Each structure stands twice: as structure tokens, then as C-alpha cells.
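Engineer: sharing a sequence plus its predicted fold:
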Amino acid sequence: MIIHLDVGREKSISALEEAMVHDRLIMLATQKDAQNDKPAPEDIYSIGTIAEVKQLLKLPGGTIHVLVEGLRRAEIIAYNEFDPYFTVEVKEYEEIQTKTPEIEALIRTTIHQFEQWVKLSKKIPPETLVSVVTVEEPGRLSDLIASHLSLKIEDKQMLLAAIPVKERLEVLCDILGRELEILELEKKINVRVRKQMEKTQKEYYLREQMKAIQKELGDKDDRMAEAEEYRQRLKEQDLPKEVAEKIQKEIERLEKTPPMVAESSVIRTYLDWLLSLPWTKETEDRLDINVAEKILEEDHYGLEKVKERILEYLSIRKLNEHMKGAILCLVGPPGVGKTSLARSIARSMERKFVRVSLGGVRDEAEIRGHRRTYVGALPGRIIQGMRTAGSKNPVFLLDEVDKMSADFRGDPSAALLEVLDPEQNNTFSDHYVELPFDLSRVLWVITANAMHNIPRPLLDRMEIITIAGYTEEEKIQIALRYLIPKQLKEHGLTEKQLMFSEGTLQKVIRDYTREAGVRSLERNIAGLCRKAARRIVQHKRTAVKLTAQNLHTYLGAPKYRKTPTELNHQVGLATGLAWTEVGGDVLSVEVSVMPGKGQLTLTGQLGDVMRESAQAGFTYIRTRMRELGIQEDFHEKTDIHVHLPEGAIPKDGPSAGITMATAMASALTGRPVRTEIAMTGEITLRGRVLPVGGIKEKVLAAHRIGIKKVIMPKENKRDTDEIPVNVKRALEFIFVEHMDEVLRAALIEGNNHE
């Protein structure tokens, strides 16, 4: 072969120059390590080529460009000189061109393999192949084929070192076989890659064609555009890995589903829900206690206990950012501000506010959602509320939790256990969403009118805060601060056009309302605003002044009759205190005695508990006949009729036990009952007075109608701590343990009426 070489080492240049001076012959041998700039004899292969230097050209920079022609193989026997260049003693090998059948077979195999290699590699043109295979000398043929192959130095050296032609052809066949295997693998990989690329390119090309056709037709591929839109929305949101993977799968399903199939609309709705839920979004809490306190004071008058609890929660939240959301349950009669209090909590913390009413909910799916297999399936109200909030830490109000009921569709209160349990709600599972949603950051506020209607397991997870109702003074302040300004604004009036005084408000509260909250009061204020607005517009009045004297011209005659305190003391008429779901109430118990056969008649829609209390009271009076001065045979000759007015309203509970016994004692002895006294307590056969519940509500009701003294069980003394100070000052409490004490306090001595 004739090849060009670039020579740069000093030893190599010196050797070239020496060769040029003499016979132009040089020994070319390969280094074992090409990186070694100063090779020793052991670093050089022993078999190389004797070559003739044909041309020598010196280049700038000291490099020499040399043209050499290989003559024959040679083996280095010994190194004679090392400086300034290597001189070696060599043994030359002449090429022996002999052909045997075995060599002929090897030649044919080699040519066949080489032809295959040329076809697969396509690195050399077919003309070169023709020129190679026409060479007849086996040694020359093997060397020529080897020169066209891209081989490693070790393989080339192996071929060079194979002196016998047969050995050289065998080595070359082995190398060609290996190269063909590699080329076959390459071909397979290329075919596979090309097919994949062709498929991708074909799909891309077809999509582009489809887009172009649709553009021409003025039509769009809604499905593709929709899937792309969903993918874009997914990219824009930072979602948990599990959620992102689920959305990705559903998008792929949507792409494969034909648009006219009903399933596609189900997938779309599901994707919209998943992408609109606040999986990671949170609002930053305002944890400034002073600002929160100021806002709560602005929005609500009184309710100190509730405000204190909210400020405590904020304080802990400031100290511990990862605190789980509280679960506050506000229990109280309608109109006392439970719902608006939840709004104030949200405003004071700068959180989103969501309200869900549970009144009348009787299907478990309302809380946990429907399975997606059903037509018109939707997530439950909890997940719907979270989407409305747009953050995972809102103030979530569950209104009227005591109005839920259960039927064959499941028990929604049981489903609420998972929502409100701090140990479970960080992975709340909605049947529709099918992915765990974290509710642990939510501040839950629950409202109810009556605690006994809330299921016990649910009640166990809440912190109960009771709101009993408002005193007359509190109602006046609420009206002046909130209700009147709100109604004036709604009716387009100013404070100068319609003036309220405290006296007027007091008359409205006493004569036109009887409630624990302020809803009825607000309705009456709205009525006054309407009447005033008409007078101002129709009669061209500049202002309307309301007084206690002219109030009846606007609101009509007072709705509520005189309170028992304004009447004379009556025989057989006692005033009791009762608890209802709308707050405390005053209960009149009337007893009439007439000749008969000793029957005890009870009327007024009394429940079983109240009937039993009446029987117990009657039995007690029979045991105390002598002390009370009642005829011993009265139970044989006298009929007693106990009646509780307002017979249309069902009444039940133990609170009226001592009231009914007092009224019966009064009717049988002829001694009047003091009208300024109201009482509550359960009675036993032996006359013991047992404690009852709802003391705060009952006391507020007594204060509302002007009662001066309240008789209650001694064990209920601790409950009076919750009663407002101004109410406690206005009332006198008589704590009793026995019915004898009740009668001493309630009945007037003698038979004359005062």
C-alpha cells in the first residue's frame, strides 16, 4: 500500500533523514500504546513492514509529510542503536503464493463475507468491490480486504503478524464474521428506529393534514384541542404526583374516546373537577390577635366565650403553624348570630369562607359523593365546598347539623365522622374524586339548635360552645349598632329621616317580640322602615320620629299579652321555665279543683316525662296533706285538672315537675302563688328537687318577661356562672333541695289574694 504519514518526533525525523541519505528503506512498526511519546523497544510490536520512502515534504512547525510504499513483512530481531534514532536488525518474510483446496475455500468464504459486508455497510462503492475480488493472490487479497475494513489496531496487527496465508485468511474470516454480526444488529436497530420515526412522522403528517383540512372546512378537532387544553392546565398547576398521574391517564382516555360516546362527557366532567380542586393552594392566615379581636368586636356584641375561644385558636396557630384545624360547634337558638359569627372568624383570619347547609340531608352521598358509574354523579358537598373556596384552608361552616336524618340511602352523620376526625380527614376519600384529599387544614365551624339531636360519635369530635340568647340590654345594643344601620341602608333611609330611641326599642322587644335571638326584632325594625319610607315619599315628610306612645300606629297592637308579673297573685297558677330549641321560654301551669272521684286529668299536649312528673307531684302532695292543711280524703272526693295553655304546642321534659306540684298545692290549699316567681326543677316522690339543664336559657327567658325571683335546684348553682352579670343583678335566685322549700318560697301565707 502507498500511504501518507505525518511525522513529528525527533527520533522518527532523524530516522527518515538517515534513510533518505542511504537506500530510502525504513522499518515501520506500531506502538502498543499510542499515547506514549517516548516508546522503549518493549512498547513496540515486533512484526511490522519494510517500506520505501517515496517523497518527503517538510511542513511549517517542524512536521514532515512523508509518502511511503509498503514492500514486505518483517520481524524485528534486535535493536542495535537507540540514539539519535532506532536502528534494528530484521528478518524479512517473502509472500508465498500457493493455492490449495483449503486456501481456495477460505478465499471464497472471505470474498462472500466481504461482499455481504459491503452491502450492509455501504462504505465502499461497488467498483472497488470488483477490483478487490478480482485479485488472485490469496495473501494480496487478504491484505487488500483488511485495508478497507475499519478495524482496531490489535486486529490489524493480528492480520499483519499472520505470516502464513492460510492463517491470515482464517483470522480475516473470523474478523469479517464478527463485523457482519455487528452490522446485522445495527441494521435491526436502524430499522426499528426508522419505523418508529416513520410512525411518528406519519402521525404528525396526518395530524397536520387533518388540521389543514379542518381549517379549510372551518371546523376544529375539539377532542385534540380539549386534550391539549387539559394538558396545559395540568402543566400550570403544582399538583401532588398521584393526582397528576391520574389526570394524565384520564386525558389519554379522553383522546382515545370518540366524542359522541357518553363516556367522554363523564371523563371531561371528572377532569374539570380534579383540575379545579385546591390540592395545594392555601391562603396565608392573618395571625394578628389585636386585629382579629377588633373585627370580632365590630361584627358582634357580647358572645365573649366564643370570641375568647377563637382568639385562643389564633394564638396557638401563631406558635405552631402545622396545627390541625379546630372543630367548633356553636349550639344555640335561631337568630343569635351563629352563622354570621363563622363569617367573622373567616374575615378576622383572612381566610375563604364556605357554607353548607345540612338541614334535611338524609343521603350519605351528599357528604361522600356518588360513584362515577352513576348518571349525573357529583362529588359530595364537602368537596364541592372546597372547590368553591379555592383554598385548602378555608373556614368551613356546616349549618344545621342537628337537622340531618338517616334513611335507606345511608347515614350522612356517620359519613361526617371521617370529615371531622382530625386523625382521618387528612386523607378524606370522596367516592367521585377517588383520590385522598387533605381536609386537616380546614377550620370547621358547626351550628345546631339542639345538642341532643347531634349523634354522640359526632358530638365527641367537636368542641361545644353554647350561645344561650341575648338579654334585653344586649338586644337594644345589637339593634342600635347593627340592625338599624343595616335596615336603614337597605330601605334607602338616613338616621335623620328615621330616629329610634332606646325606649322605643325596649317597647318593640317587650310587646312585639319574644325570642332568644334578634330575627323577629330585625323584621319589626324592617317593618318600621317600610312605614317610614312610605310616609316620607307619599306625605312629603322630612323625618319620622318613633316614640313608645306612637309605636302602635306603625306596628299595630302589641302581639304579646301582659306578663305574669303584671297580674295579681293567682290560686292554682304557677310560672315555670322551659327549654326549647328556640331558646328559653316561660310556661304557665293552671290547676283547677272540683268535686269528683279523685281523678287527675292532664291536658295541653304533654309528653310522657311531663305526665310522670305530674303524677310524682300529686303523690308528694298526698304524702304532705297534714302539713299543707289539706283534707285527708281529698283524693277520693276531688278531681284535679292540670292544664298547660297553648295546647297546640307539644311539651315535654322534666323542668316543670316542681311547677306542677306547686300549682296543685296552691289549688288544693287555696294559697295563691307569687307571680314574680318562676321556677324550674324535677320532683321525686319524696319531694327531692333534682337538677335540670338549660339554666342560662331559662333565666334569660325569666328576665325577658320581668320575673324577679327564680327558684331552681341547688345543684344547678354552678350553672349560674354563665349568666350575664346584669341579669344576675336583676334577679334573685332561690336554691332549693326539697319541695317544702319551694312551697315556702312560692306560696303566700293565708287564703286571701293580695
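Structural biologist: The structure has been received and is ready for your questions.
Engineer: C-alpha only now, for contacts and for neighbours.
Structural biologist: Fine.
Engineer: ok, residue 280 to residue 393 distance?
Structural biologist: 10 Å (Cα to Cα, to the nearest Å).
Engineer: in the longest strand belonging to the chain, what's buried?
Structural biologist: The longest strand of the chain (DSSP state E) is strand 64-81. Buried residues in strand 64-81, counted by 16 or more other Cα atoms under 10 Å: 64, 66-70, 73-76.
Engineer: now for the residues you listed, which pair is the farthest apart?
Structural biologist: Greatest spacing in the buried residues of strand 64-81, by Cα to Cα: 64 and 75 (25.7 Å).
Engineer: ok, residue 280 and residue 393, which is more surrounded?
Structural biologist: residue 393 (26 against 14; other Cα atoms under 10 Å).
Engineer: close enough to count as contact, that one and residue 438?
Structural biologist: No: taking contacts as Cα atoms under 8 Å, residue 393 lies outside contact range of residue 438: 9.5 Å.
Engineer: how about residue 505: what's its closest non-neighbour residue?
Structural biologist: residue 476 (6.3 Å; Cα to Cα, 6 or more residues apart in numbering).
Engineer: hmm, the one you found is touching residue 506, no?
Structural biologist: Yes: assessed by Cα under 8 Å, residue 476 is found in contact with residue 506 at 6.9 Å.
Engineer: take the one below as the second:
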Amino acid sequence: MGWFGKRGSSRPVEEPPSRDAVPVSAPAKPAPKPHDPLREQVESAGLPPEILDAARGECDRLESVDPASPEYAISLNFLEVILSLPWNNVTRDNLDINRAEQVLGARHHGLRKVKDRVLEFLAVKSLCARRNPRILLVDDELIARENLTIVFEADGFEVEAVGNGLEAVAAMEREPANIVVSDLKMEGMDGMELLQVLRKRWPDTKVIMITGYATVKTAVDAMRQGADQYLGKPVNLTKLRSLVAELWEQSLRAQHLRGFVLCFTGPPGMGKTSIGRAIAEALGRKFMRLSLAGLRDEAELRGHRRTYVGAMPGRIIQGIRKAGTRNPVIMLDEVDKAVQDFQGDATAVLLEMLDAEQNHAFVDHYLGLPFDLSNVLFICTANGVERLPAPLRDRLEVIEFPSYTPAEKRSIATQYLIPDLLRQHGLDDRLVSVPEETAGALIAGYTREAGLRGLRQQVASLCRKLAKLVLAEDLGAVTVDVPMLHELLGAPPFASTPAQTRPKVGLATSLVWTDNGGEIIFVEAARMQGSKQLILTGSLGEVLRESAQTALSYCRSHADLFGIDPDFYAVSDIHVHIPAGAVPKEGPSAGVAITIALLSLLTGRPVRQDVASTGELSLLGEVLSVGGVREKLMAARAAGITVVVLPKGCEGMVRSVEDEVLEGLDIRFVSTMEEAAGVALCDAATPDRSA
């Protein structure tokens, strides 16, 4: 059956009406009122059909409302919002991976894994965009196939045309098509039979059915069988091309917007926001940042209904309106700090916004009309994802920002931060120079953080003092050495905790993770005459207290293994203390170190002070894996530790750590407490051995 009318058919081919012909039964359209520029804007704005109908209805309502009434202003504002939204404006993506890599490298030093993940994300989009859409035309009339092939090839489709359903199935087996346009009546296998096969074997393929015997029944049957669209003959080419373009856009959305939304997580000052800005720059898209910190009301994002006085669209629609394009990069900053309390959860609206299955028809309360957010690239940032609701967390692909190493901080300070801040304070490298040694002293003594925010503040403080000094004393070129740094900024407020110099009984070193990165802590154990009391001090949290109780139970239950008097606890009190009592401490990472301190105390064997450990202890003596390994290893290097005891389960984490962090460390992987004690405890006869 041909798509433009069947030759020899009893059904006459419709002739196009003459230009002068006027239908008798159809009333003429009312001409638009003269001097009605608002309605003219609505008609010429190219709005989608559903939006255009709503705007026309609002124009009709506006004509019947007194201009002095409040409803007139509400309707007028509503129309202005509709007309100002970028319903059809899309920024073309620049998917040059090499350029994106250059942009990310120029904006950020380090963060290799984060950059690689972002480039992988862009590479997938690039490959999906390069693929030509494939369309399969199925009709038993050669002239119809040839004509439609010319039309769709001109539209950029890769076209294959076949004569019946059997040939169509064979073509799909060779290479599946994105869209199938099929006639209904054909020899061999008709369109309905072909539709059933397509829905069973290729469910994601879009199907348009066309027939010259268009009735309500055939249309209903075709849609029930799974057709996406249904057209009668003679075919309106403009409508057919529009339907194919719409189905291809839906297919694209299903292909490469089905993934997770990126969520950058890490300590403050790591560059999460600026990485998002660099992604927008690399893609050539507009960038918009929304801070969700302290957000209480979902209406802030979804908008207020027009029944309220002063109603307005939500921040998402406002941002898209300001960007002027419907595919910007929107960064939802501080997602974990949105308020969740008994009055409601402001993050609940994000479930619809970020879900690729729903956000193509996002409804703002003010508009009351669907707006397609599927082309928006959403990026979330958070200091930690633990506070996020589980349904929201499932929609996010979390990318962790690791702490900067001291070497990376020195490079960033000398190459970026210091030159930039000198310029901002009216100085340059001809007046002031800050050697790398001074930058290292500034980082080690005046900052304690995983990121760079505090470092930037200290460098800015140094620049202000240098500006005053240069201006007041009319100095020439100034080189800031370490003594001058201390003179300008005062005594360093922070000092790294060094490892102990000689083995001691009852003193073990543990590696822990904090918000500021890795640190070492000392675990002290003492025994005194008493009555079976375990005393825990040092602002220990509940988990850490349980680790100490587990360690003591392990020592008592394995007394024979280590040569400990089985009745040692009957007439003794055990005191475990972790110094820096004003600082709260929590977590399971010190379980192994507490046990080592207790074993040293009870056996009299000193603990090697060049050894530090981390790991959770089970009651049966198994050493369980913990997190934050990279930061802990950095802390061990900074403190002068040479041997690190890690759980066997952390071996994979260590393989992904940079060589710079591992340099000079002897890492011992253990599975049991007995193995850990064998590394950390000295022989009582030779307490000063170093191996």
C-alpha cells in the first residue's frame, strides 16, 4: 500500500483544495484583534502545542478581565513568563574531549581521578551524539519507499527501505533501527504482525503505523499493540517528519540520559563548584549555581501556585529563564545541607527533577505546565552523602574528591594561589617572591585542612601584610623566607604530631581520618589494682568505647595465646586514654591500636614507635577493613612513621593510591590480631630493635 494513495483503489485520492475554495461548513477563524501585540507574540513564539493552547486560553481570559483588576496583572505576568522561557532554545554541545581535558587541566591541579571520570562522562555523550539515527521504512510500493528515503536522508537519517514485514525482521536482525515507519496492509507479514514481533524482540524501537484504511478501530488496535504513533493516508509529510524527530529525541533521552546524576562529595575547599563551572565551559553551555543550604520549602524550587499573592516560578525555572537555554549546566550546591525536619523534606522535589524517567515533564507550580528538564546537566555537591535520603542517593553517581597531598598544595600555592592573590593585592613577582620552602612552611604551620580554602585565606593575609610593608617602608624586591613568614603571621598555630622516638610499654600509635584529613593519635593503657573496671577517657564516642571493650574481651579470651595471666582482670582496673581530651573522637579505626596497647601492657613487650596501625577488630580477632586509607597514609608519612599495619581488605584501596603517598612506607597487610601484634610488639629482650 503506498503512503500517498493506492493506485487502482476504489478510495479516491484527496486533491488539495484550491486557494480560492472556502469550506461551507467550517466557520472562518476570528481574525486577531488589531493592535493586540501580546497575542501576536504568543502566536509567533513557536511554543509547543500544549503550551500554545494554554497561552491562547490566557489571552482569551485577559480580554474579558478589567485591566484595573488584580487578575489582569496575574494573567499578564503569567504570559510574560511563558514567552520568556526558552522552550526551543538549545545550546549546541562542544564535545571535543581534548579541549575539555585542556580546560579541566588549566583550571585545576591534581584531582586526576575526578577529571578522568568527568572526561568519561563527556566521552559517552560524544559517542552518542555522533551516531546517525537509523530509520527503517516498510512498504510494498517502491515509489513510496524511494520518495521517503530521499526525504529522511536529507534530514540526516540512515535509511533502509524494505517491501514487507518479513524483510523488515531480517533487516532488524542485521542492524536494529531506532525508528520503524510501516504500512499496515502488506503481503507475507502485514504491519500488525510486524508490530507484534518488534515489541517482543526490539521493545525500545519506536514505531509509526500508516494505513489508507484509517478507522478508529484500526488506530486503537495499533496503539494497543504498542505503536508509538498512527497516521492515515494521504500522508502529511510535515507531520510525519515532526513525529519522527520527536520520537528520535525521546529515543536519545532514553539512551544517554538514563544514567545517574553526578554528585561531587568531599571536604570544603576542594574545588567542587569550580570543576562544575569548568564542565560547563568545556561543553560550551551556560552555567547556573543554586545553593540549597538551609532550604526549607520545596516551593523555593518548584514555585508557588498562582492563587497566592506574589506567586512566582521556582528557582529552577527562574534560572533556566535567565540562562536563555533549556540545556544549561545546573549545579545544586550543598545538597546535604537542605533542611529535613518534621515540617517536611525540601530535598523530595529533587527526586522528580533528577530522575531521567520523570524530568522530561517537570511541572512548576506557578506554570502548571510541563517543562522538559531532560536536557539539563545536573551536578550536585555535598560534603558528605550520609545525610541524603536513600531514594535521592540512589539517583546520584557519587564522585569523591580526595584530599590534596602536601606536594599538590605546594604546587597549587606557588603556581596559582600566590601569584593570583599577589595581583589582587597590587603586588607582583617583581616586588614580592615567595619560595617553595616558605609555601611549605605556610601549609604545614598555618593550615590544617584537606582542601585549599584556609590556605587561600592565609595567603591573602600574608599579601595584605606585605602590601602594607612595601608601601610603608618603600622596600624594593622582597623575598619572603620562613623567619619573615613567622614574623608577619605570628607563631604557627598548628604543629604536626611526630611519632615517638623509642619503644614504650602500653603506648600504641593509630591512624585515623578526620574532616581535615588523616591524623595520628596515641593510645595509652595503664593497669592498677582494682576491681574489674575499664576506664575510658579522652572524649571517646560510643563506637570507640565499644572498640575498647572488644579489645579487652579479646585480650582476656586469648590470654593463653599471648602468655598473659588468665586472672589478670580479677584484681585490676584497666585505664585506656587517648590524649587531646578536648577533641571528640569517634569511629572503629582505633580498634587494632587499642588492642596492641593492651597486649603491650599485659605482656610487658614494648610497642615499636615507628609502627602505626588502623583497622577494626572483631571479637574473634579478625582485623576488618576501614576507610580513609589514602589520608591515613599521608598522615603516617608526615609524622615520620615507616611501617603501617593495614587490614588485608584494604589492599585494593592501597593499589589506587599515588606512588607519591606510598613513598618511604612499608605497608604490612594483616588478617588477624595475632599478625598485627607480631609486627607492632617488640621482643621483651630487645626492645630497641627497628625491624
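Structural biologist: Arrived safely. Predicted model only: the values in this text are computed from it and were never measured.
Engineer: before we move on, back to that, burial of the residue nearest to residue 505 of the first structure, as a residue count?
Structural biologist: 22.
Engineer: kindly report the same for residue 725 of the first structure.
Structural biologist: 10.
Engineer: what span of the second structure is the longest strand of the first structure aligned with?
Structural biologist: Strand 64-81 of the first structure lines up with nothing in the second structure when matched by TM-score structural alignment.
Engineer: after that strand, next one along is what?
Structural biologist: strand 87-93 (DSSP states H and E).
Engineer: give the contact list for the closest residue to residue 351 of the second structure other than its chain neighbours.
Structural biologist: Computed as Cα to Cα, 6+ apart, the closest residue to residue 351 of the second structure that is not its neighbour in sequence is residue 392, at 5.9 Å. Taking Cα atoms under 8 Å, 6 or more residues apart in numbering, we find residue 392 of the second structure in contact with 347-348, 350-351.
Engineer: and the gap between whichever residue in the first structure pairs up with residue 392 of the second structure and residue 450 of the first structure?
Structural biologist: By TM-score structural alignment, residue 392 of the second structure lines up with residue 458 in the first structure. Residue 458 of the first structure sits 14 Å away from residue 450 of the first structure, taking Cα to Cα as the criterion.
Engineer: can you check residue 547 of the first structure too?
Structural biologist: 37 Å.
Engineer: next SSE downstream of the longest strand along the second structure?
Structural biologist: If you go by DSSP E, the second structure has its longest strand at strand 517-529. Beyond strand 517-529 of the second structure on the C-terminal side, the first helix or strand identified by DSSP H and E is strand 533-537.
Engineer: mean deviation (superposed) between that following strand and the first structure, please.
Structural biologist: Compared with the first structure after the fit, strand 533-537 of the second structure shows a mean deviation of 1.5 Å (mean Cα distance after the TM-score superposition for the first structure).
Engineer: quick one, that strand and strand 517-529 angle?
Structural biologist: Between strand 533-537 of the second structure and strand 517-529, the angle comes out at 150 degrees (axes from the mean of the first three to the mean of the last three Cα atoms, to 10 degrees).
Engineer: which helices and strands does strand 533-537 of the second structure pack with?
Structural biologist: helix 542-557, strand 572-577 (3 or more Cα pairs under 8 Å, 6 or more residues apart in numbering; DSSP states H and E).
Engineer: out of those, which is closest to residue 680 of the second structure?
Structural biologist: Across these, closest to residue 680 of the second structure is helix 542-557 (Cα to Cα), at 15.6 Å.
Engineer: for residue 475 of the second structure, grab the count of nearby residues.
Structural biologist: Residue 475 of the second structure: 10 neighbours (other Cα under 10 Å).
Engineer: not counting its neighbours along the chain, what's nearest the equivalent of residue 89 of the second structure over in the first structure?
Structural biologist: When the first structure is aligned by TM-score structural alignment, the residue opposite residue 89 of the second structure is residue 281. Leaving aside its chain neighbours, residue 281 of the first structure sits nearest to residue 391 (5.0 Å; criterion: Cα to Cα, 6+ apart).
Engineer: these two touch, right, the one you found and residue 283?
Structural biologist: Yes: checked against Cα under 8 Å, the pair residue 391 of the first structure and residue 283 is within contact range at 6.4 Å.
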